[in-house]
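A.B. asks: This is a predicted model, with the sequence first.
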Amino acid sequence: MGQLEGKTAVVTGGSSGIGLATAVRLADEGAYVFVTGRREAELEAAVTTIGPDRTTAVAGDISKLEDLDRLYAAVRTRGNGLDVLVANAAVGAFVTLEQTTEEHFDQTFDINVRGTLFTAQKALPLLNDGASIVLIGSTAADRGVEAFGAYAASKAAVRSFARTWSSELKDRGIRVNVVSPAWIETPGGTAAFGDEETARAVKDNVAATVARGRMGRPEEAAAVVAFLASEESSYIVGANLYVDGGANQI
């Protein structure tokens, strides 16, 4: 039996990258997983990858409250409540202070901050006592990465949420923690660099400067999420676990 046998989980942004790897890992640990994302074709492929008997896909945008309502209506129909919530959906792009537009700022904060908040808030009636909420942050929140200001600020807000919500939900035994990846090789990460040549240059730089000597794999971040979702981490609350190959540590 897996560590999450009989549990029910939700993974936002679960159709690719860290989200998909997390959904696969949680299902492998025995959970039934609801995944959501904006692209239906990728969601359908995700269901095939995870296993149709272990997952339900609900297309939606976490910045739209009506889409979150549809997601949780599907979870409610299953009748087992919710044991694990992984708030992974996010967007990011390299834009300098000078280049920042209202549209860029609003999209970043509508999804990464507002969307994450209401993802958690609307889950509250379904969350079983003792549930685990895992927020996906970023090492960008701690570093002054050039042209990544709006994204970094949004992830700093996510880190702050974990502390506040841990205090608010402690009486229900609900734990809230953050996983902060860096240099994980995902389709979204490559897209953020703008082109393949830039992405390749970044990968080469990571290989030369990060202790692990390579980009991380989505499965490595997913393993940490699964740990925080399980009772193996029962005494970890409000923490921020780095999955960064040592980039922020040494």
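C.D. replies: Looks like it came in fine.

A.B. asks: For the rest of this, base every contact and every neighbour count on C-alpha atoms.
C.D. replies: Noted.

A.B. asks: biggest helix in this structure by residues?
C.D. replies: Criterion DSSP state H: the longest helix present in the chain is helix 149-169.

A.B. asks: What residues sit buried inside that one?
C.D. replies: 149-159, 161-163, 165-166, 169 (16 or more other Cα atoms under 10 Å).

A.B. asks: residues touching residue 108, list them.
C.D. replies: 90, 91, 92, 150, 151, 154 (Cα atoms under 8 Å, 6 or more residues apart in numbering).

A.B. asks: Locate it within the secondary structure: which element?
C.D. replies: helix 102-109 (DSSP states H and E).

A.B. asks: what's the angle between the next helix or strand after that helix and helix 149-169?
C.D. replies: Remark: after helix 102-109, the chain's next helix or strand is helix 116-123, criterion DSSP H and E. If you take axes from the mean of the first three to the mean of the last three Cα atoms, to 10 degrees, helix 116-123 sits at 30 degrees to helix 149-169.

A.B. asks: what packs against helix 116-123?
C.D. replies: helix 65-78, strand 82-87 (3 or more Cα pairs under 8 Å, 6 or more residues apart in numbering; DSSP states H and E).

A.B. asks: ok, back up a step: out of the contacts of residue 108, what pair is the most spread apart?
C.D. replies: 90 and 150 (12.1 Å; Cα to Cα).

A.B. asks: Pasting the second one now:
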Amino acid sequence: MENLRNKIAVITGGNSGIGYATAKEMKAQGATVIITGRRQDALEKAVAELGVTGFMADQSKLRETTELVSKVSEQFGQIDILFINAGIVGTAPIADATEELFDSIFDINFKGAYFTLSKFIPLLNDGASVVFLSSNTASMNGAQSSIYSSGKAALNSIMRIAAVELAPRNIRVNAVSPGPTQTEILNKLGLDEAARKGLDDWMIERIPLKKIGTAKDVAKMVAYFCGDAASFITGAEVVMDGGMSLA
């Protein structure tokens, strides 16, 4: 079903994981899709596989975000969908946290996301949809997750305030908060095969539905938020974690 026909969508961090799956889903639903990435080789590969437009941009650098907005404006004009997806993961006990880790996470996950929204607002059509990729950890209290969780909690606050500010233009702003999801980001933790299996088993044990989510699951929810079926939903956070945050 082409629920997003004639819509133009920008997806940050669309060359892998949830961003890639969402680009694929939105294109299948009829949207014209633009993805960003900060790795040239990965971006070019994704563009070729998906048949979409790609722009290099590091969300942690405001100058690159500003340049991205200019490029999108020049080539496409206004847009209908903005999925602010780019992000990184990092953990550390509070006692051992470093300024470098703090800055690297907040520069992308919080500051970068904030200014991506800020700079794209002039390009949003009235009636557009903005979706943030948050996390179930925003409302959980796991050890060693203080920096990452705080950044996602701050993101949810931005989402709600943006929903109020942009409501006069009928622009809806929402967030999708996945729990454990099988994506490339888990492979970047540097774990060997046994340790990775141990992590998966540990997560599954804590998820009532006894499975780890997929990027496709999240992509379908993001696409739903951007379609007419969600036209009366704004300022909402949907937690997709198989019940993990209930425990």
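C.D. replies: Thanks, I have the structure now. Just so it is clear, the model here is predicted, and its values are computed rather than measured.

A.B. asks: Columns distance to residue 236 of structure 1 on top of the helices and strands packed on helix 116-123 of structure 1, output as TSV?
C.D. replies: TSV is the format used below for those (distance: least, Cα to Cα, whole Å):
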stretch	distance to residue 236 of structure 1
helix 65-78	26
strand 82-87	15
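
A.B. asks: residues in structure 2 aligned with the helix holding residue 108 of structure 1?
C.D. replies: When structure 2 is aligned by TM-score structural alignment, the counterpart of helix 102-109 of structure 1 is residues 99-106.

A.B. asks: swap in stretch 145-164 of structure 1?
C.D. replies: Counting by TM-score structural alignment, stretch 145-164 of structure 1 corresponds to 142-161 in structure 2.

A.B. asks: cool, and stretch 226-244 of structure 1?
C.D. replies: Counting by TM-score structural alignment, stretch 226-244 of structure 1 corresponds to 223-241 in structure 2.

A.B. asks: And the closest residue to residue 200 of structure 2 other than its chain neighbours, how far from residue 152 of structure 2?
C.D. replies: In space, and not counting its chain neighbours, residue 200 of structure 2 is closest to residue 212: 7.8 Å by Cα to Cα, 6 or more residues apart in numbering. Plainly put, residue 212 of structure 2 is 20 Å away from residue 152 of structure 2 if you go by Cα to Cα, to the nearest Å.

A.B. asks: Residue 183 of structure 2 now?
C.D. replies: 18 Å.

A.B. asks: how about TSV for the helices and strands packed on helix 116-123 of structure 1, with mean neighbour count and distance to residue 122 of structure 1 added?
C.D. replies: Below are these laid out as TSV (neighbours: other Cα atoms under 10 Å; distance: least, Cα to Cα, whole Å):
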stretch	mean neighbour count	distance to residue 122 of structure 1
helix 65-78	17	7
strand 82-87	26	11
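
A.B. asks: which stretches of structure 1 form strands?
C.D. replies: Along structure 1, counting by DSSP state E, strands occupy 8-12, 32-37, 55-59, 82-87, 127-136, 175-181, 240-243.

A.B. asks: Show me the one of these that comes nearest residue 231 of structure 1.
C.D. replies: strand 127-136 (9.1 Å).

A.B. asks: and that closest one, how far from structure 2 on average?
C.D. replies: In the superposition with structure 2, the average deviation recorded for strand 127-136 of structure 1 is 0.3 Å (mean Cα distance after the TM-score superposition for structure 1).

A.B. asks: what's that strand aligned against in structure 2?
C.D. replies: Under TM-score structural alignment, the match for strand 127-136 of structure 1 is residues 124-133.

A.B. asks: Contacts for the matching stretch next, please.
C.D. replies: 78-86, 155, 159, 169-178, 222, 225-226.

A.B. asks: Does residue 178 of structure 1 touch residue 159 like I think?
C.D. replies: Yes: in this structure, residue 178 of structure 1 is within contact of residue 159 by Cα atoms under 8 Å, at 6.6 Å.

A.B. asks: Just send the strands of structure 1 back as CSV, with distance to residue 117 of structure 1 too.
C.D. replies: Formatted as CSV, the strands of structure 1 follow (distance: least, Cα to Cα, whole Å):
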stretch, distance to residue 117 of structure 1
strand 8-12, 12
strand 32-37, 16
strand 55-59, 19
strand 82-87, 9
strand 127-136, 10
strand 175-181, 13
strand 240-243, 17
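
A.B. asks: Residue 234 of structure 1: which of those strands is closest?
C.D. replies: The nearest among the strands of structure 1, by Cα to Cα, is strand 175-181 at 8.1 Å.

A.B. asks: and residue 247 of structure 2, how many residues sit next to it?
C.D. replies: For residue 247 of structure 2, the neighbour count with other Cα atoms under 10 Å is 7.

A.B. asks: Distance check, the nearest residue to it once chain neighbours are set aside against residue 246 of structure 2.
C.D. replies: Spatial nearest neighbour of residue 247 of structure 2, excluding adjacent residues (Cα to Cα, 6+ apart): residue 206 at 7.4 Å. Residue 206 of structure 2 sits 10 Å away from residue 246 of structure 2, going by Cα to Cα.

A.B. asks: The residue nearest to residue 200 of structure 2 pairs with which position in structure 1?
C.D. replies: Per TM-score structural alignment, residue 212 of structure 2 is aligned with residue 215.

A.B. asks: Same question for residue 78 of structure 2.
C.D. replies: Checking TM-score structural alignment: residue 78 of structure 2 goes with residue 81.

A.B. asks: Return the mean post-superposition distance for the longest helix of structure 1 against structure 2.
C.D. replies: Mean deviation for helix 149-169 of structure 1: 0.5 Å (mean Cα distance after the TM-score superposition for structure 1).

A.B. asks: go on, stretch 66-77 of structure 1?
C.D. replies: Mean for stretch 66-77 of structure 1 is 1.7 Å (mean Cα distance after the TM-score superposition for structure 1).

A.B. asks: Mind checking which residue lies nearest the centre of structure 2?
C.D. replies: Nearest to the geometric centre of structure 2 sits residue 85, at 2.0 Å (Cα atoms, centre = their mean).
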